[in-house]
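Asks: need a structure here:
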Amino acid sequence: MTKQLQATVVTHGGAGGSRDQDDGCVFAARAGLDRLAGGGGALDAAVAAVVALEDDGRYNAGSGSVLCLDGHTVEMDAAVMDSQGALGAVACLQRAKNPVLVAQAVARTPHWLLAGEGAERFARTAGFAIHHEISERQRAKHARLMATLGGQEPATPGIANRAFKDYWNYDTPPAFTPCDTVGAVVRDGAGNFAVACSTGGSAPSLLGRVGDTPIIGSGFYAGADGAVAITGIGEHIVRHLLAYTVYGWIAGGMAIGEAVRRGVGLLPQEIDVGIIAVDRTGAAMHSNREMPCAEERA
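Replies: Below is the predicted model:
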């Protein structure tokens, strides 16, 4: 018989965010625990937590997703995975309120990842309504980004602002002269693990850009020994298969706190990165930037 463990939900609101937003992460973690208490499994709890973060509006996911460079398009990625075989993801999904719910629906199909127009058509088929609402907060953030891209200071570390104009691939002409993620990891009382992640994309980015969030082993991983979620600049995270690398250390017996610290240390200090993880013994979170986060136990 499986030993009963203490149910745990850990959430984050993105590396580089403000700890003033910890309250949203606490609310999300408690939403996950409530789902467990209501009879849901680890994956249900992880998804419930991420839905709460998507609906908050302060994080770069769901209702708070950043605008693409054209000032209108929103492209979102999300993924789910658990230790019992569930796996689903969406990339470059448009016009959906909760991408993590669409990713969970993908996990019930013959595929694990749907992207772009196909992902949006699937969302409609699965019963998710068209949703495209842009808040004043999103518009203001976009205006600040465009001002930055028009200046000399790089908006993205190591990339010249000019590159976004040189490779512009939107329908509208460029208007300048120029990452965040949310996630949850869960351990339920039966010792099952799950992870769910969602992002509103990177700013700035070309149309169709996909980061680490929907890529298994890079932005997320869950298995028999734990669950890991990553936040930060995806172009750097994928090069380290960071989620699977950290999971491998945990599975090999490394203390979970050491594993997440070591994972963050793989990337240069100038690159935003944060990690949350849970295993059979505990939970840990670490980032090289401020990162809103929370841990709640039943």
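
Asks: Only C-alpha atoms from now on, for both contacts and neighbour counts.
Replies: OK.

Asks: what about stretch 164-180, how long is it end to end?
Replies: Terminal residues of stretch 164-180 lie 19 Å apart, using CA to CA, to the nearest Å.

Asks: can you check stretch 272-283 too?
Replies: 21 Å.

Asks: Burial check on the nearest residue to Arg187 once chain neighbours are set aside, number of neighbours?
Replies: Spatially, and ignoring its direct neighbours in sequence, Arg187 is nearest to Phe193 (4.7 Å; CA to CA, 6 or more residues apart in numbering). Neighbour count of Phe193, defined by other CA atoms under 10 Å: 32.

Asks: Just list the residues touching Phe193, thanks.
Replies: By CA atoms under 8 Å, 6 or more residues apart in numbering, the contact set of Phe193 is 42-43, 82-83, 185-187, 222-227, 278-279.

Asks: For the stretch 101-250 of the chain, just list every one of the strands.
Replies: Applying DSSP state E, counting those that start in this stretch to the stretch 101-250 of the chain gives strands spanning 113-115, 182-187, 193-199, 220-223, 226-232.

Asks: Relative to Ala61, which of these is closest?
Replies: Checking the strands of the stretch 101-250 of the chain against Ala61 by CA to CA gives strand 193-199 as the closest, at 4.3 Å.

Asks: report the angle between the axes of the closest one and strand 182-187?
Replies: Angle of strand 193-199 versus strand 182-187, following axes from the mean of the first three to the mean of the last three CA atoms, to 10 degrees, is 180 degrees.

Asks: For Glu295, pull up the helix or strand it's in.
Replies: With secondary structure defined by DSSP states H and E, Glu295 is part of strand 293-297.

Asks: Please produce JSON lines containing the strands of the stretch 101-250 of the chain, extended by distance to Arg289.
Replies: Below are the strands of the stretch 101-250 of the chain laid out as JSON lines (distance: least, CA to CA, whole Å):
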{"stretch": "strand 113-115", "distance to Arg289": "30"}
{"stretch": "strand 182-187", "distance to Arg289": "15"}
{"stretch": "strand 193-199", "distance to Arg289": "18"}
{"stretch": "strand 220-223", "distance to Arg289": "19"}
{"stretch": "strand 226-232", "distance to Arg289": "10"}
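
Asks: Would you do the same for the sequence below? I want to compare the two.
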Amino acid sequence: MKYTRPVILIHGGAGDWTSRDSDTALRELSNALDRGFEQLTKGSSLEAVVEAVAYMEDSGAFDAGRGSVLNAKGEVEMDAGVMSGKDLRVGAVAAVKARNPVKEALKVLRDGRHVLMVGGGREEMINQTEVSGDTVGAVALDMEGSLAAATSTGGIRGKLPGRVGDSPIPGAGYYATTNVAVSSTGIGELILRVLPAKEVDMLVSMGFPLESSLEAVLGKMTSLFGEGIVGMIGLDKQGNGHAVFNTKGMARGVMSKDVKKVAVFQGDRI
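Replies: Below is the predicted model of the structure:
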């Protein structure tokens, strides 16, 4: 669907939403959209995606920030990444302990010396024993026509210490160029093998529509690894936005000056 810019799309993870608290997720998605869109109306797409993701990290309703799951040692290790499409600047952190990993990733981007920093930070978050969702992410298009993407996660429950998934890796968990912005969610070990966010960018850059590009990459992932593994949101420079997933649901939402919508299961298109 095409939206009038500025526009922001967000997600709270793809997975088995039949057994999760979808009502809480929808409420927190709506709040995150408000935060992100407010920032988008007065700032850049990069600032907007960070604001929306930071809200979801703080909410405790998703596997990110305060809601992050514990690793095999009973500790929290989180990953996040952000990317500015207009200049291909990237910042990412992995296996960190911080209240808002996405803001730590933004610091790396703005510092400019490196792309990915590993470890560090303080355990300031409060772990939730039950989370509703999964990885969180956002993509946005601002009034200047600039795209940005951000993704943040607490990873997989019971993971080995030091495990890093797709979320901080550009091209895998997120990607943004002058043509498109994408955020992924799902099984990181599989996403890392295909780099679906980059594959969507390649197709869109070749002239294929955003929706068919996302559907094609989803189809490739499904044919390789089966159902129940991945979801993506995408936004192109014309304001076309779309979400795809092969799981039982994906918490997701969109907001522009003309529309605000949140959804979890199939049926509602964004």
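
Asks: Report the TM-score for the pair.
Replies: With the length set by TM-score structural alignment, normalised by the length of the second structure, the two chains reach a TM-score of 0.85; 242 aligned residues with a CA RMSD of 1.8 Å.

Asks: picking up where we left off before, trace the residue nearest to Arg187 of the first structure over to the second structure, please.
Replies: For Phe193 of the first structure, the aligned position in the second structure is Leu147, judged by TM-score structural alignment.

Asks: Then Val90 of the first structure?
Replies: Under TM-score structural alignment, Val90 of the first structure pairs with Val93 in the second structure.

Asks: residues touching its match, list them.
Replies: 79-81, 101, 104-105, 108, 116-119, 168.

Asks: Pretty sure it sits in a strand.
Replies: Yes - Val93 of the second structure sits within a strand when classified using DSSP: H, G, I helix; E, B strand; the rest coil.

Asks: Quick one: the helices in the second structure, in order.
Replies: Secondary structure of the second structure, counting by DSSP state H: helices at 22-42, 45-59, 101-111, 188-194, 196-205, 210-225.

Asks: Please list the residues outside the fifth one that contact it.
Replies: By CA under 8 Å, 6+ apart, the list of residues contacting helix 196-205 of the second structure from outside reads 170-177, 179-184, 210, 213-214, 217-218, 232.

Asks: Which residue numbers in the first structure does it align to?
Replies: Using TM-score structural alignment, helix 196-205 of the second structure pairs with 242-251 in the first structure.

Asks: Distance from the chain centre to the matching stretch, please.
Replies: Here stretch 242-251 of the first structure is found 17 Å from its chain centre; the criterion is CA atoms, centre = their mean, to the nearest Å.

Asks: rewinding a little: so which of the strands of the stretch 101-250 of the first structure is nearest Gly71 of the first structure?
Replies: Of all the strands of the stretch 101-250 of the first structure, strand 193-199 comes closest under CA to CA, at 17.2 Å.

Asks: in the superposed pair, what's the mean gap between that closest one and the second structure?
Replies: With mean CA distance after the TM-score superposition for the first structure, strand 193-199 of the first structure departs from the second structure by a mean of 0.4 Å once superposed.

Asks: so that strand versus helix 42-56, what angle?
Replies: Counting by the same axes, to 10 degrees, strand 193-199 of the first structure lies at 20 degrees to helix 42-56.

Asks: how far is strand 193-199 of the first structure from where the chain is centred?
Replies: 7 Å.

Asks: Contact partners for Leu43 of the first structure?
Replies: Residues in contact with Leu43 of the first structure (CA under 8 Å, 6+ apart) are 80-82, 186, 193-196.

Asks: for those residues, which one is nearest Ala49 of the first structure?
Replies: Among the contacts of Leu43 of the first structure, and counting by CA to CA, the member closest to Ala49 of the first structure is Ala196, at 8.4 Å.

Asks: Give the closest residue to that closest one in space, chain neighbours not counted.
Replies: Nearest non-adjacent residue to Ala196 of the first structure, counting by CA to CA, 6+ apart: Val80, 4.4 Å away.

Asks: Check the gap between the counterpart of the one you found in the second structure and Gly158 of the second structure for me.
Replies: Aligned counterpart of Val80 of the first structure in the second structure: Val82 (TM-score structural alignment). Distance, Val82 of the second structure to Gly158 of the second structure, by CA to CA: 25 Å.

Asks: Gly231 of the second structure now?
Replies: Distance from Gly231 of the second structure to Gly158 of the second structure, counting by CA to CA: 22 Å.

Asks: With neighbour numbers in mind, choose between the two.
Replies: Gly231 (27 against 13).

Asks: ok, for the more buried one, nearest residue in space, not its chain neighbours?
Replies: Phe245 (3.9 Å).

Asks: The one you found against Ala14, yeah?
Replies: Yes - applying CA atoms under 8 Å, one finds Phe245 of the second structure in contact with Ala14, separated by 6.8 Å.

Asks: what touches both of these two?
Replies: Common neighbours of Phe245 of the second structure and Ala14 (CA under 8 Å, 6+ apart) are 230-231.

Asks: more neighbours, these two?
Replies: Ala14 (30 against 27).

Asks: Show me what counts as buried in stretch 55-63 of the second structure.
Replies: For stretch 55-63 of the second structure, a neighbour-count test (16 or more other CA atoms under 10 Å) marks 55-63 as buried.

Asks: Identify the farthest-apart pair in those residues.
Replies: Tyr55 and Asp63 (12.5 Å).

Asks: Write the PyMOL selection for whichever of the contacts of Phe193 of the first structure are buried.
Replies: In PyMOL, this line selects whichever of those come out buried by 16+ other CA under 10 Å:
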select buried, resi 42+43+82+83+185+186+187+222+223+225+226+227+278+279
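
Asks: tell me which of the contacts of Phe193 of the first structure is nearest to Leu241 of the first structure?
Replies: Ala222 (13.3 Å).

Asks: Need the counterpart of the closest one in the second structure.
Replies: In the second structure, the residue paired with Ala222 of the first structure is Ala176, using TM-score structural alignment.

Asks: Repeat that for Leu53 of the first structure.
Replies: Checking TM-score structural alignment: Leu53 of the first structure goes with Met56.

Asks: which residues touch its match?
Replies: Counting by CA under 8 Å, 6+ apart, Met56 of the second structure makes contact with 12, 28-29, 32, 62, 64-65, 136.

Asks: Quick check: the gap between the spatially most central residue of the second structure and Ala48 of the second structure.
Replies: Geometric centre of the second structure, nearest residue: Gly137, 1.8 Å, by CA atoms, centre = their mean. To Ala48 of the second structure, Gly137 of the second structure is 11 Å away according to CA to CA.
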